[in-house]
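J.: From the sequence below, what's the structure:
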Amino acid sequence: MNTIKAVIFDMDGVLIDSENFWSIAEHEIFTSLGVQINSNETKITKSMTTSEVSRFWYDKFPWKGKSLAEVEEMVISRVIDQITNQDCQIPGIDVFIKLLKSNNFKIALATNSPKKIIDPVINKLAVSECFDITLSADQVVSGKPDPAIYLKAAHLLQIHPTECLVVEDSTSGIQAAKNAGMVVAGFTNLNKNSGLGMADYMLNSFCNYEHLPLCFDKTNTSSNNCK
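T.: Prediction:
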């Protein structure tokens, strides 16, 4: 931790529990256009950006009457509606981010989700003032697992990649951060997620940390009892 100057957060699954929101939105929108969604193929689309998902389903079940951009907007709007109206905050994340900020870390967000979703999320958590920068896959050539978004975040923060710590909950996100040369804390969300073995540290809760270095202690098994 002595060499870390910036902490970069993924969003979905780290700041908010939103995986089900995407599943609901995509199922509603794409099936209404005649797409025959099946569970095997949704596993493929899980790590894609919204535009990539739209193209994926269009290539298999071409629809008429709406452009890819219009369909993407429909999915995004449905997700934002759920974020706004449901309790989806990961317990303790707001306090955790504020603790980092008060200890003079630079704070960034780097997500595969569309840029339009970022403000609704950080405003919901009341942490918008804590972030030095926010980035979406919309703003780089390729989304995760490509390292581009993390390299751009480090460039904008004016921090060397090796001095950045990334908090990620997915294999593709961890791969992107590692390929960018960054230290990675895999957020297990109480062991809901697997496949995080590439991470340098494991983090299972954003609660009950009195001292910052403990946040990324490999042996930490602190339970999540935030309210």
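J.: rest of the way, CA atoms for contacts and neighbours
T.: OK.
J.: can you give me the helices in this structure?
T.: Here the chain has its helices, by DSSP state H, at 19-32, 39-45, 50-60, 68-85, 93-102, 115-124, 148-157, 171-179.
J.: What is the first one packed up against?
T.: Counting contacts by 3 or more CA pairs under 8 Å, 6 or more residues apart in numbering; DSSP states H and E, the secondary-structure elements packed against helix 19-32 are helix 68-85.
J.: tell me which residues in stretch 5-19 are buried?
T.: For stretch 5-19, burial by neighbour count (16 or more other CA atoms under 10 Å) applies to 5-18.
J.: who's in contact with that stretch?
T.: 83, 88-90, 93, 105-111, 113, 121, 157, 159, 163-169, 173, 187, 189 (CA atoms under 8 Å, 6 or more residues apart in numbering).
J.: Next, the distance between the ends of that stretch.
T.: Start-to-end span of stretch 5-19 (CA to CA, to the nearest Å) is 30 Å.
J.: Repeat that for stretch 200-219.
T.: 12 Å.
J.: And for residue 137, the neighbour number?
T.: Neighbour count for residue 137, taken as other CA atoms under 10 Å: 21.
J.: my read: it touches residue 112, true?
T.: Yes - the pair residue 137 / residue 112 is scored as a contact, 4.7 Å apart, by CA atoms under 8 Å.
J.: Quick check: neighbours shared by the two?
T.: Common contact partners of residue 137 and residue 112 (CA under 8 Å, 6+ apart): 49, 143, 144.
J.: Please provide the structure for the following sequence as well, for comparison with the first:
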Amino acid sequence: MVKFAQVKGFLFDLDGVIANTSVYHAKAWHQLADELGVTWTEDLGNQLKGVGRMDSLNLILKYGGKENDYTEDEKIKYAEEKNDNYLKLLDTLDKSEILPGMEDFIKDLAAHHYLISLASSSKNSPLVLEKLGLAQYFDEKVDPATLKHGKPDPEIYTRAAEVLNLKPEECIGLEDASAGVTSINGSGAISVGIGDPKVLHEADINFNDTSEVTLDNIKKEMDKKKF
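T.: Below is the predicted model of the structure:
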């Protein structure tokens, strides 16, 4: 069993964990879904959380019964169009979009000399961290272009530990989506789910929102569950 004292690194998802950029992603995907004639629903939006760009597009097409209507080249074009829309929306992003408590938590991790990496499926995550003023606290970032599998496959969290020269078992991963929690669990890291515990029931530790995420609270939960 892993004890809190054995934890050396923290692996972060970005959208919905560090900042509200998930809202920008949803708006950009909504715009594209409208263009493709696919009805946007809250359920569809939830399915896209934590999922990579091409996988998200394929989910939208499948949701609308259009999975066989486009060539791979056309899909790439639409995925790029979504990204262009997303980048335009990001122009207004600043520190005010950091979720409650997350800036203090990340600074506290750095002050306690924990290693920190980013495990985001978004290729724009380095830009987002720069705009949020948090990039300097991250020792490494996983390049999603180098991955063969998206979440819920564990590859991204396995890699997020590797780039820190740590074993996943020495790390804690933070996610707000069920696909991400499954990914963390599959890697062997300890999973912290942020959000509705009914949705994120597979997480080792649950917090209702980011304001509850502190080193002390994580230690309390680990001690309580005797990891």
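J.: In a markdown table, list the buried residues of stretch 5-19 of structure 1 along with distance to residue 77 of structure 1.
T.: As requested, those are exported to a markdown table (distance: CA to CA, whole Å):
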| residue | distance to residue 77 of structure 1 |
| --- | --- |
| 5 | 35 |
| 6 | 31 |
| 7 | 29 |
| 8 | 25 |
| 9 | 23 |
| 10 | 20 |
| 11 | 17 |
| 12 | 16 |
| 13 | 19 |
| 14 | 21 |
| 15 | 19 |
| 16 | 17 |
| 17 | 17 |
| 18 | 14 |
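J.: Leaving out chain neighbours, which residue sits closest to the equivalent of residue 128 of structure 2 over in structure 1?
T.: For residue 128 of structure 2, the aligned position in structure 1 is occupied by residue 121, per TM-score structural alignment. The shortest distance from residue 121 of structure 1 to any non-neighbouring residue, by CA to CA, 6 or more residues apart in numbering, is to residue 83 (7.1 Å).
J.: ok, the counterpart of residue 201 of structure 2 in structure 1 - how many residues close by?
T.: Using TM-score structural alignment, the partner of residue 201 of structure 2 in structure 1 is residue 197. Using other CA under 10 Å, residue 197 of structure 1 has 11 other residues around it.
J.: picking that back up, out of the helices of structure 1, which gets nearest to residue 206 of structure 1?
T.: Judged by CA to CA, the one of the helices of structure 1 that comes nearest to residue 206 of structure 1 is helix 93-102, at 5.6 Å.
J.: Does the closest one pack against any helices or strands, and if so which?
T.: strand 106-111.
J.: run the last query once more with 10 Å
T.: The contact analysis (3 or more CA pairs under 10 Å, 6 or more residues apart in numbering; DSSP states H and E) places helix 93-102 of structure 1 against strand 6-9, strand 106-111.
J.: Next, the mean deviation of the last one compared to structure 2.
T.: Once fitted to structure 2, strand 106-111 of structure 1 is off its aligned match by 0.6 Å on average (mean CA distance after the TM-score superposition for structure 1).
J.: Can you give me the buried ones in that strand?
T.: 106, 107, 108, 109, 110, 111.
J.: What does the second one correspond to in structure 2?
T.: Under the alignment defined by TM-score structural alignment, residue 107 of structure 1 is paired with residue 116 of structure 2.
J.: With residue 49 of structure 2 as the reference, measure out to its match.
T.: Residue 116 of structure 2 is 22 Å from residue 49 of structure 2, by CA to CA.
J.: Could you tell me which residues make contact with residue 60 of structure 1?
T.: For residue 60 of structure 1, the contacting residues are 35, 36, by CA atoms under 10 Å, 6 or more residues apart in numbering.
J.: can you tell me how far the closest residue to residue 124 of structure 1 other than its chain neighbours sits from residue 125 of structure 1?
T.: Excluding its sequence neighbours, the residue lying closest to residue 124 of structure 1 (CA to CA, 6+ apart) is residue 84, at 7.3 Å. Residue 84 of structure 1 sits 11 Å away from residue 125 of structure 1, taking CA to CA as the criterion.
J.: quick one, which of the two is more surrounded?
T.: Shown here are residue 84 of structure 1 and residue 125; by other CA under 10 Å, residue 125 has more neighbours (17 against 13).
J.: Is that one in contact with residue 89, as I believe?
T.: Yes - counting by CA atoms under 10 Å, residue 125 of structure 1 does reach residue 89; the two are 7.0 Å apart.
J.: still on that earlier bit, state the distance from the corresponding residue of structure 2 for the residue nearest to residue 124 of structure 1 to residue 84 of structure 2.
T.: Structural alignment (TM-score structural alignment) places residue 84 of structure 1 against residue 91 in structure 2. Distance from residue 91 of structure 2 to residue 84 of structure 2, counting by CA to CA: 11 Å.
J.: Now for the two: what residues contact both?
T.: What both residue 91 of structure 2 and residue 84 touch, as defined by CA under 10 Å, 6+ apart, is an empty set.
J.: Next one: residue 112 of structure 1 from residue 56 of structure 1, what distance?
T.: Applying CA to CA to residue 112 of structure 1 and residue 56 of structure 1 gives a distance of 16 Å.
J.: out of the two, which sits in the busier spot?
T.: residue 112 (24 against 16).
J.: mind checking how far the alignment partner in structure 2 of residue 165 of structure 1 is from residue 114 of structure 2?
T.: Alignment note: residue 165 of structure 1 maps to residue 172 in structure 2; criterion TM-score structural alignment. Distance check for residue 172 of structure 2 against residue 114 of structure 2: by CA to CA, it reads 11 Å.
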